[in-house]
Structure formats: C-alpha cells, structure tokens
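K.L.:
this one's structure only:
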C-alpha cells in the first residue's frame, strides 16, 4: 500500500472516529482497536471492563455504519489509514498501542507505519486473525460475488455475523458496508518500507484456515523488535469466546 501524508477529512472529529465506552483521562496509555470487515466500534465496547484502569480503550468507527451510516464508505486502505492517522492527532498526548482483528489487523499495521513516519510510533502492535501483510492473498475475491457466494464465504469464517445476515432486512442494510470492507482488504497491496520499531503480538485461532503458524511467524519480518505469536482454541473469530485470554495477553504486554 502506498503510504501518504494524512488526508484532510474536513468532516469528522477524533471523537467520531474513536468512540469509547469509558473515558479515562488519567490513563497512562490508550489502546486503539480496529474492527474486522463488516464490524463496528461496538465489538470492543466492553473491553475496558477487563483491562487495567491505566489503559483507555477506544475503538475505530469506520464511516458508513452504525452512527456514521450517512457517511460515504471508504474502500481504499491508504485513504482509510490517512484519515484515521489524521483524526488520531489529539489522542497522541500519551503513548498509544494498536489492536486490529482480521481486516483491522492490516489497518492497524499500516497506521503503525504511518505513525512511525510521523515520529510518534505506537508502543505495541497487536494483530489478530491475519497472516503477515507481505503474504499474497490465497483466497478468491468475493466482494463483488453474487449474494449466495458471498454468504458462503462469510459463513466459512465462523462467528455470529453470518447468522444475523440470514435476515433479509438486515442483509439489505449491512451488505453494502460488508462488501465494501471486503473490497478494501482484497485490493490491499503491501509495499516495502522501513520495518516497525515496536513489539508485535500475533494472535490467531488454531482452527483458522486463513492463518497458519508460518503465516503468523512472518510478522517477524516487519519489525525490528520482539514478536510474540500465540494461537488460542477457535476459528477466525476465536477472540469472542476467548476474550478473557486475549485481554490478559494485552494486559501482560502493556504492563
């Protein structure tokens, strides 16, 4: 992905991009969380309950869904990262760590690269359910496939989202931004550049066909610092039933 200077959004404030269930003005650092394709900031809504009070949790709310439903969708990873990085400015008054699951892992990684370029690197990057970004895609693109093929791909990932989409009304409402996100990640191309200078923790489900141990290990190629790889029981959405273990891993890494 070609990295550019942050783009001017001219539209949404940092609070719109990074909502939180609980503000912690005296927290020593912030954890900024990037949802998966089709996800919203709500997936991380309860994380603050289990993490240390020294950590303020904020989720990225992508345009075109939830309370940003009226805003245009963004299907280009470089543009998304530019807008996220610009909006993040007021949150950089203290150290930040980044967490991303699936598509969110790629956006968190590219945001870490952008922050590195700006001289404000994150203290830690957590990537979940995603092979290393330099590995070419193996799956056939489905963003523009017919509904039946697209639904089959969603079900193959596991989780609850596909079951919810069995409702035609919900499907009509959500398919545009779910397909948009698949297009974003399917069109993503990794570009060579300086390695990160922060530790990276790689998490994945041991039954996730999209992330092999070799795929996870290759995250070591994108940073000069320590990389920890841990597989937990489960499929692509292992982090839902294994949330306590994921949050414990984050707490340990940021302690």
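P.N.:
Received it, and whenever you're ready, just let me know what you need. Just so we're clear, the structure is a prediction, and the values are computed from it rather than from any experiment. Numbering: from 1, shown residues only.

K.L.:
please make it C-alpha for all contacts and neighbour counts, starting now.
P.N.:
Will do.

K.L.:
what helices and strands are in contact with the helix or strand residue 244 falls within?
P.N.:
If you go by DSSP states H and E, residue 244 is part of helix 243-254. Other helices and strands packing on helix 243-254, by 3 or more C-alpha pairs under 8 Å, 6 or more residues apart in numbering; DSSP states H and E, are strand 124-128.

K.L.:
quick one: distance of whichever helix or strand comes after the strand it packs on to the chain centre.
P.N.:
The first helix or strand that comes after strand 124-128 along the chain, using DSSP H and E, is helix 147-157. Distance, stretch centre to chain centre, for helix 147-157: 21 Å (C-alpha atoms, centre = their mean, to the nearest Å).

K.L.:
could I get the buried residue list for helix 147-157?
P.N.:
Residues 150-151, 153-154, 157 are the ones in helix 147-157 that count as buried (16 or more other C-alpha atoms under 10 Å).

K.L.:
over to stretch 42-49?
P.N.:
Neighbour-count burial for stretch 42-49 [16+ other C-alpha under 10 Å]: 44-45, 47-48.

K.L.:
equivalent analysis for stretch 211-220, please.
P.N.:
The neighbour-count check on stretch 211-220 (16+ other C-alpha under 10 Å) flags 211-212, 216-220 as buried.

K.L.:
now do stretch 231-240
P.N.:
By neighbour count on 16+ other C-alpha under 10 Å, the buried set for stretch 231-240 is 231-232, 234-239.

K.L.:
farthest pair in those?
P.N.:
The largest separation in those, counting by C-alpha to C-alpha, is between 231 and 237 at 12.1 Å.

K.L.:
common neighbours of the two, please.
P.N.:
residue 205 (C-alpha atoms under 8 Å, 6 or more residues apart in numbering).

K.L.:
where exactly do the strands run in the stretch 101-250 of the chain?
P.N.:
For the stretch 101-250 of the chain, applying DSSP state E, counting those that start in this stretch gives strands covering 124-128, 200-205, 227-232.

K.L.:
looking at these, which is buried most?
P.N.:
Across these, averaging neighbours per residue (mean count of other C-alpha atoms under 10 Å) puts strand 124-128 on top, at a mean of 27.

K.L.:
what residues does it touch?
P.N.:
Identification of contacts with strand 124-128 by C-alpha under 8 Å, 6+ apart yields 96-102, 105-106, 108-109, 112, 198-204, 250, 253-254.

K.L.:
comparison target below:
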C-alpha cells in the first residue's frame, strides 16, 4: 500500500493520461478502434490510476508477442487523488465498489479482465460480484498482494498518527523514501492513505455465491503484508479455475519488477466471444 507520488504531481499525471468522458476511468496509450478485450485495473490504498502506467506499455508488447487482438487497458481513478484531488474521498469500500461498478459495467461488451492490487483486489472482487449479478460477469479476475475478502484484517492502521502511517509506508516499500522527507507531499498523501485504510479495514465480506469467473491470485513470497496461504484462500471465492502464482523474492510491491510477466499472463487467458453491445452503447471513451 503506497503513497502514490502521482497524488503530489497531478499536473504531470494529466499530461500523460488520456482522460475519458467520466472521471472514474483513465486510459494509458492509444484507444483501439475495435478492442478484442479490455483490462481494467484497480489501485492499492493510497494509490492512483497512474500506478498502472508501466503495465500499459508491457501489455502492448505482450499483445504483439502473443499475437492476440488489441487490449484496451483502463485504470480506475478513485476520488480524492491526482486530478480528482478536490473530490470527496470514499471511506466505505462497498460504496467505492458500487460506484466503480457503474463506470465499468458499460465496458463489458468485450471480454473483461479485472486486476486489483492490495486494497484494489478487494474492490475488483466486489465489482466482479456486481457484474455477475447483472449478468455481465468478467472473463477473469486477477488479485495481487491481497488477503481473500473474508480474511481482510483490521490492523487499525487508519487510527495511527501521521508518523505511524509513514512507518507503514516504509514497511511496505512502495514509496521512494526520499518523498517521505517532504512535509508538503505527506500533507497531501497521508489523508488519502488514511481514508483508503478506513475503507479497507472497515470492510466486511458479504456472504454469497462464489464467482464463476476464473481467478488468479498473485503474491510475493517476501510480502510483509500477505503470506502465501492467505493469498491461496482466494480459491474459495470462485467456482471457476483458480491459479496461484508466487513470485520469489517479491515484497508487497513485487509487480514493479514483473509488469511484462503480468501482461503475458493476461494475454495467455482464453477469451469468450464478445457480448452483444449493451444499451446504451459503450461511449467512445475519447482521448
């Protein structure tokens, strides 16, 4: 769970991000005219859509290597950070998932993969449940560095003082330590982090049917937050195929060294036939 430096540099993020007509989704790279599939990514606590920018380039390379049709990759931008900095943050994970679901649902006219890291994995799971309830379930759910939803712990990180939050950032190693020396950066980033931990730590799993979509759980074997058995517990939350991948030597933010591997995994997944377009049709999601 990272203090996303992009939160402190929203202007720079705006220069390199292709905005969509509504604030919840960001696109990195060109928009395919006829995407074969879509990948929607959900950020970790304290993070923003910009955390997934390196994956966009890796995915473009992987589609050429695997000779798959073009993927349209988008990332969810939660309120209260980066270019949404002045919007009210959402401190209830169910509400966050519901609002993200409304933004993502029109994208399900193409095979849809959801990817979430840490807190984002739980948000992605809740969005997947809502999509399946609506009859537009995802083709695949990828969860990274996250407890299974019925095992989410309340570690009371949200109740720590600012020094305690900074210590958590140091422990998870997701933030350049040099950024933590700047009071202006911390003044902007720590309230976002605290709100996200509030959403995650007060979340309570709602029992229900397991997903039918395949689920892949990813974890680093040196993750100080989530261990391998906790990641493996995601298997109980799907009736579809389940795969567990453990990355050796990987801490909580192991993905930063494995974007090409992750992109290849996305492209290797078999895709169902596209659905009939929803009504109203999917917006152009213009640049």
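P.N.:
Cool, the structure landed. In this text, all values refer to a predicted model and were calculated from it rather than measured experimentally.

K.L.:
for residue 62 of structure 1, which of the strands of the stretch 101-250 of structure 1 is the nearest?
P.N.:
Closest of these to residue 62 of structure 1 is strand 124-128, at 17.9 Å (criterion: C-alpha to C-alpha).

K.L.:
sorry, back to before: mean deviation, the helix holding residue 244 of structure 1 versus structure 2?
P.N.:
For helix 243-254 of structure 1, the mean distance to aligned residues of structure 2 following superposition is 2.2 Å (mean C-alpha distance after the TM-score superposition for structure 1).

K.L.:
that helix: how far from the chain's middle?
P.N.:
The answer for helix 243-254 of structure 1 is 16 Å, by C-alpha atoms, centre = their mean.

K.L.:
and which of the buried residues of stretch 231-240 of structure 1 is nearest residue 162 of structure 1?
P.N.:
Distance to residue 162 of structure 1, by C-alpha to C-alpha, is smallest for residue 237 among these, at 11.7 Å.

K.L.:
alignment lookup: the closest one to structure 2.
P.N.:
In structure 2, the residue paired with residue 237 of structure 1 is residue 253, using TM-score structural alignment.

K.L.:
any idea how far residue 173 of structure 2 is from that match?
P.N.:
Using C-alpha to C-alpha, to the nearest Å, residue 253 of structure 2 is found at 7 Å from residue 173 of structure 2.

K.L.:
one step back: next, the contact list for the match of residue 237 of structure 1, please.
P.N.:
With C-alpha under 8 Å, 6+ apart, residue 253 of structure 2 has these contacts: 145, 172-174.

K.L.:
now residue 149 of structure 1
P.N.:
Here residue 149 of structure 1 is in contact with residue 142 (C-alpha under 8 Å, 6+ apart).

K.L.:
so what corresponds to it in structure 2?
P.N.:
When structure 2 is aligned by TM-score structural alignment, the residue opposite residue 149 of structure 1 is residue 164.

K.L.:
show me where structure 2 has its helices.
P.N.:
5-8, 10-16, 53-66, 93-104, 119-133, 162-172, 183-201, 228-232, 259-268 (DSSP state H).

K.L.:
dump the ones you listed into a markdown table; add distance to residue 27 of structure 2 as well.
P.N.:
Converted to a markdown table, the helices of structure 2 look like this (distance: least, C-alpha to C-alpha, whole Å):
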| stretch | distance to residue 27 of structure 2 |
| --- | --- |
| helix 5-8 | 15 |
| helix 10-16 | 10 |
| helix 53-66 | 9 |
| helix 93-104 | 13 |
| helix 119-133 | 17 |
| helix 162-172 | 27 |
| helix 183-201 | 22 |
| helix 228-232 | 28 |
| helix 259-268 | 16 |
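
K.L.:
contact partners for the alignment partner in structure 1 of residue 75 of structure 2?
P.N.:
In structure 1, residue 75 of structure 2 lines up with residue 59, judged by TM-score structural alignment. By C-alpha under 8 Å, 6+ apart, the contact list for residue 59 of structure 1 reads 17-20, 32-35, 41-42, 44-45.

K.L.:
just the buried residues from these, in ChimeraX please.
P.N.:
Applied in ChimeraX, the following selects the buried portion of the contacts of residue 59 of structure 1 according to 16+ other C-alpha under 10 Å:
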select :17,18,19,20,32,33,34,35,41,44,45
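
K.L.:
quick check, nearest of the contacts of residue 59 of structure 1 to residue 192 of structure 1?
P.N.:
Proximity of the contacts of residue 59 of structure 1 to residue 192 of structure 1, judged by C-alpha to C-alpha, is greatest for residue 34, which lies at 22.4 Å.

K.L.:
what's the counterpart of the closest one in structure 2?
P.N.:
Counting by TM-score structural alignment, residue 34 of structure 1 lines up with residue 42 in structure 2.

K.L.:
mind listing what its match touches?
P.N.:
By C-alpha under 8 Å, 6+ apart, residue 42 of structure 2 lies in contact with 49, 75-77, 114-117, 120-121, 123-124.

K.L.:
these into JSON lines, with extra columns for distance to residue 98 of structure 2?
P.N.:
As requested, these are exported to JSON lines (distance: C-alpha to C-alpha, whole Å):
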{"residue": "49", "distance to residue 98 of structure 2": "18"}
{"residue": "75", "distance to residue 98 of structure 2": "16"}
{"residue": "76", "distance to residue 98 of structure 2": "13"}
{"residue": "77", "distance to residue 98 of structure 2": "14"}
{"residue": "114", "distance to residue 98 of structure 2": "15"}
{"residue": "115", "distance to residue 98 of structure 2": "16"}
{"residue": "116", "distance to residue 98 of structure 2": "15"}
{"residue": "117", "distance to residue 98 of structure 2": "18"}
{"residue": "120", "distance to residue 98 of structure 2": "13"}
{"residue": "121", "distance to residue 98 of structure 2": "14"}
{"residue": "123", "distance to residue 98 of structure 2": "9"}
{"residue": "124", "distance to residue 98 of structure 2": "10"}
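
K.L.:
good, wrapping up.
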